[in-house]
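J.: Show me the folded form of this:
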Amino acid sequence: MSDDEFDGLVQAAIDGIPQAAIDMMDNVIFFIEDEYEPLPGEAKNTEILGLYEGVALTERDFDWASGALPDRITIFKNPTLRACETRDDVVREVRITVMHEVAHHFGIDDEKLHDLGWG
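T.: The predicted structure is shown next:
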């Protein structure tokens, strides 16, 4: 799958975020990277499809915004493609991954996301 096609799928998933959620999101930017680079202490073969980096809305206090950088949501192309067999699988997985990472912005943890089917 080309970069442009994958980028389009990620954009479509972002466009599919309910407007009510978009209206509540604050200081978030999206990125697409080819590969996840494991952190020190993680196995070198660690693969994840998406990553939220930031301070969840539920964790912010009154002085949070002072000098805060935007939260980052990164979607990883190659791990996603390796996890999927068909284009339809990629479309579905990108949608799930975008919603999963957005949910982290709202303070929803992995356990709850799995319970809701967004794991």
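J.: can we go C-alpha only for contacts and neighbour counts from here?
T.: Will do.
J.: and the most centrally placed residue in the chain, what does it touch?
T.: Geometric centre of the chain, nearest residue: Glu101, 3.4 Å, by CA atoms, centre = their mean. Counting by CA atoms under 8 Å, 6 or more residues apart in numbering, Glu101 makes contact with 50-52, 73.
J.: most surrounded residue in these?
T.: Neighbour counts for the contacts of Glu101, by other CA atoms under 10 Å, peak at Gly50, which reaches 24 neighbours.
J.: OK, contacts around that residue?
T.: 73-76, 97-98, 101.
J.: Buried residues in stretch 43-59, which are they?
T.: Residues of stretch 43-59 classed as buried: 47-52, 54-57 (neighbour count, 16 or more other CA atoms under 10 Å).
J.: Can you give me the end-to-end span of that stretch?
T.: 29 Å (CA to CA, to the nearest Å).
J.: and this one, so I can compare the two:
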Amino acid sequence: MADLATLQAPSLDDMEALAQDAYARLPAEFRALCEGVVIRVEDFPDDDTMREMDCETPFDLLGLFRGIGLAQGGAMMQTGQFPNMVWLYRRPILDYWAEHEEALGSIVTHVLVHEIGHHFGLSDEDMEAIEAAAA
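T.: Coordinates of the predicted model:
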């Protein structure tokens, strides 16, 4: 058992590593379609994002897809366009983890798949199948 007296919360770098591991475990066909999607980890959403997403607190949002999804015709990047990005928010994810009986890696995978799923316009059932394949 880990020494709980010295245990620390996962850092931004730790969460980035969890996200990269989760991404690497996604089905190869799914990852091939994600070419160019950038994954970023921050502690919280910025103030503009909180206003745009109508968040009451910084803990309301676990992740966010920003960009032009394939479902909206965003397959080809245009000059001057930012890359499609998935943001994972460390502190809200850790707060969710503390309140639920799920492994942190499973939560990160769920948020990542859900946000990338927006890129493809996938249904909840499609995203559940991708998550199951990554487990």
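J.: TM-score of the superposed pair?
T.: For these two chains in superposition, a TM-score of 0.79 is obtained (TM-score structural alignment, normalised by the length of the first structure); 114 aligned residues with a CA RMSD of 2.6 Å.
J.: mind listing which of the buried residues of stretch 43-59 of the first structure are in helices?
T.: Judged by DSSP state H, the subset of those located in helices is empty.
J.: And the residues you listed, which is closest to Glu37 of the first structure?
T.: Glu47 (8.5 Å; CA to CA).
J.: can I get the contacts of Glu101 of the first structure in CSV with distance to Ile22 of the first structure?
T.: Output for these, formatted as CSV (distance: CA to CA, whole Å):
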residue, distance to Ile22 of the first structure
Gly50, 18
Leu51, 18
Tyr52, 16
Ile73, 14
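J.: Of those, which ones are shared with the second structure?
T.: With the contact criterion set to both residues aligned by TM-score structural alignment, their matches' CA atoms under 8 Å, the contacts of Glu101 of the first structure that also touch in the second structure are 50-52, 73.
J.: Let's see which of the contacts of Gly50 of the first structure end up in strands.
T.: Applying DSSP state E to the contacts of Gly50 of the first structure, the entries found in strands are 73-76.
J.: Among the residues you listed, name the buried ones.
T.: Buried among these by 16+ other CA under 10 Å: 73-76.
J.: can you list these in a markdown table and add distance to Gln11 of the first structure?
T.: Output for these, formatted as a markdown table (distance: CA to CA, whole Å):
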| residue | distance to Gln11 of the first structure |
| --- | --- |
| Ile73 | 13 |
| Thr74 | 12 |
| Ile75 | 11 |
| Phe76 | 13 |
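J.: Need the single longest helix in the first structure, by residues.
T.: The first structure, longest helix under DSSP H: helix 87-105.
J.: Could you pull up the average distance between that one and the second structure after superposition?
T.: For helix 87-105 of the first structure, the mean deviation from the second structure after alignment is 1.6 Å (mean CA distance after the TM-score superposition for the first structure).
J.: wait, what's in contact with Asn27 of the first structure?
T.: Asn27 of the first structure makes contact with 69-71 under the criterion CA under 8 Å, 6+ apart.
J.: Let's see that with 7 Å instead.
T.: Residues near Asn27 of the first structure by CA atoms under 7 Å, 6 or more residues apart in numbering: 70-71.
J.: so Thr109 of the second structure touches Ala24, yeah?
T.: No: with contacts counted by CA atoms under 7 Å, Thr109 of the second structure stays clear of Ala24, the gap being 10.2 Å.
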